[in-house]
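Participant: need a structure here:
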Amino acid sequence: MTPKTTLTAIAAAALAATTGLAAIPALAHQHGHHASTPAAPTIVDVAVSTGVHNTLVAAVKAAGLVETLSSPGPFTVFAPTDTAFAKLPAGTVATLVKPENKGTLTGILTYHAVAGKVTSSDLVKLIKSHGGEATLTTVAGGKLKARLSGDKIVITDAAGRATAVTQADVVTSNGVVHVTDGVFLPA
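Facilitator: The predicted structure is shown next:
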């Protein structure tokens, strides 16, 4: 990690809320919005509008991260779809969104966010320059491993679960979103 990446990680830690809204950028990308457009949607705006990130949006709201993920950032959010959340054991999401589990939920959501804007080409360069695997530090302080599998970027979480990026580089006014087919777990 470069000093710039480390500083970005520190900044992201201050804005831990961004993780929950990773799914929103997908919509912005699909509608042709660009970060340079003054009225470009935030990560949260995009997530709310996609129709496939309802679980993520509910989790972001339950964790109180809407304001953080709407802040200037920038953030890189790995946004699991509703289908990705549905792969978790039955009852997991319902338990996590309960008020008494806000801390755990916040930790999981911020484990999906990295400080700064990291595009897929940035990730590929990091992977190649680090011998085929790059380590990313999340806003939550955890580690994610990124590698290539063919032409897909695959992220492995602390639990050893591999998740593919299914849509990369959804640009928002406050960062970039990479849609994933799985949920990252810190352990």
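Participant: okay, CA-based contacts and neighbour counts for the rest of this
Facilitator: OK.
Participant: quick one, longest helix in the chain?
Facilitator: Once the chain is assigned using DSSP state H, the helix that runs over the most residues is helix 3-14.
Participant: Show me the contact partners of the helix or strand following that one.
Facilitator: Remark: after helix 3-14, the chain's next helix or strand is helix 24-30, criterion DSSP states H and E. The contact list for helix 24-30 (CA atoms under 8 Å, 6 or more residues apart in numbering) reads 34, 40-50, 53, 79, 167, 169-172, 176-179.
Participant: mind listing which of those residues are in helices?
Facilitator: Per DSSP H, helices hold the following members of these: 43, 44, 45, 46, 47, 48, 49, 50.
Participant: on that earlier part again, quick one: buried residues of the longest helix of the chain?
Facilitator: By 16 or more other CA atoms under 10 Å, the buried positions in helix 3-14 come out as 5, 8, 9, 10, 11, 12, 13.
Participant: Return the residues in contact with the last one.
Facilitator: By CA under 8 Å, 6+ apart, the contact list for residue 13 reads 115, 138, 139, 140, 141.
Participant: One more, please, to line up against the first structure:
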Amino acid sequence: MKLIKSLTILSLTGLIFASCGEAKKEEVTEEVVTVEEPAEVIETPNIVGVASGNADFSTLVTAVGAAELVETLSSDGPFTVFAPTNAAFEKLPAGTVETLLKPESKDKLIAVLTYHVVAGKFEAAQVIEAINANNGKFEVATVQGGKITLSLVDGKVVLTDANGGKSIVVIADVAASNGVIHAIDTVVMPK
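Facilitator: Prediction:
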């Protein structure tokens, strides 16, 4: 009988210890770690990407492709592009755009397009400051090698090309990763 009592006490003691161990296991709280996902980084596209994303520049984008200037205008730069809108191209004499887009006109097309590009990034405030600091006119050298004269008329930046043709900046400071675009209302032409 003593043996049975001893075994019973040992069994009960074992159960008590076992249940205490389980109780301790239940008391352990789980630590929840939340990992925040990094915010999506949206990069500003380069000049070609910005122009491609705007329907008002579709003629310019087509011309840049035909002239094989996509890689150049996608490079580090920085560049300032005086970008003619589709309406600017429509002001050219009938058939001009079609002729420029032909493979045999590639050199002329490159000359026209690079005449709209200036090395360096010049935002509107800098352009206006340069015009004012130079007695109302500021001449810039284009990537094509020619010059464009910038001036102010009624508070708007006006480009005067080598032939005396004029164009007005209609939208300024369109940011790109490799420079800035200023939309113009007329295609400017080199000599």
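Participant: sorry, back to before: between the ones in helices among the contacts of helix 24-30 of the first structure, identify the one with the most neighbours.
Facilitator: When neighbours are counted by other CA atoms under 10 Å, residue 43 leads those with 37 neighbours.
Participant: ok, now how distant is it from residue 153 of the first structure?
Facilitator: Residue 43 of the first structure sits 21 Å away from residue 153 of the first structure, going by CA to CA, to the nearest Å.
Participant: Trace the lengthiest strand in the first structure over to the second structure and give me the residue numbers.
Facilitator: When the first structure is parsed with DSSP state E, its longest strand is strand 162-172. Using TM-score structural alignment, strand 162-172 of the first structure corresponds to residues 166-176 of the second structure.
Participant: cool, stretch 63-75 of the first structure as well?
Facilitator: On the second structure, the counterpart of stretch 63-75 of the first structure by TM-score structural alignment is residues 67-79.
Participant: can you tell me the distance between the two ends of the matching stretch?
Facilitator: End-to-end distance for stretch 67-79 of the second structure, by CA to CA: 17 Å.
Participant: Same check on stretch 147-162 of the first structure?
Facilitator: 10 Å.
Participant: Off-centre distance for it?
Facilitator: 14 Å (CA atoms, centre = their mean, to the nearest Å).
Participant: Can you give me the neighbour number for residue 3 of the second structure?
Facilitator: Using other CA under 10 Å, residue 3 of the second structure is surrounded by 8 other residues.
Participant: ok so it is a helix residue?
Facilitator: Yes. Counting by DSSP: H, G, I helix; E, B strand; the rest coil, residue 3 of the second structure is located in a helix.
Participant: That one and residue 16 of the second structure: what is the separation?
Facilitator: 20 Å.
Participant: Equivalent analysis for residue 162 of the second structure, please.
Facilitator: The gap separating residue 162 of the second structure from residue 16 of the second structure is 100 Å, by CA to CA.
Participant: Neighbour count: these two, which is higher?
Facilitator: Neighbours were counted for residue 162 of the second structure and for residue 16 using other CA under 10 Å; residue 162 has more, 15 against 12.
Participant: what about that one, is that helix, strand or coil?
Facilitator: On the three-state scheme (three-state DSSP), residue 162 of the second structure is labelled coil.
Participant: Next up, the contacts around residue 83 of the first structure.
Facilitator: Applying CA under 8 Å, 6+ apart, we find residue 83 of the first structure in contact with 52, 181.
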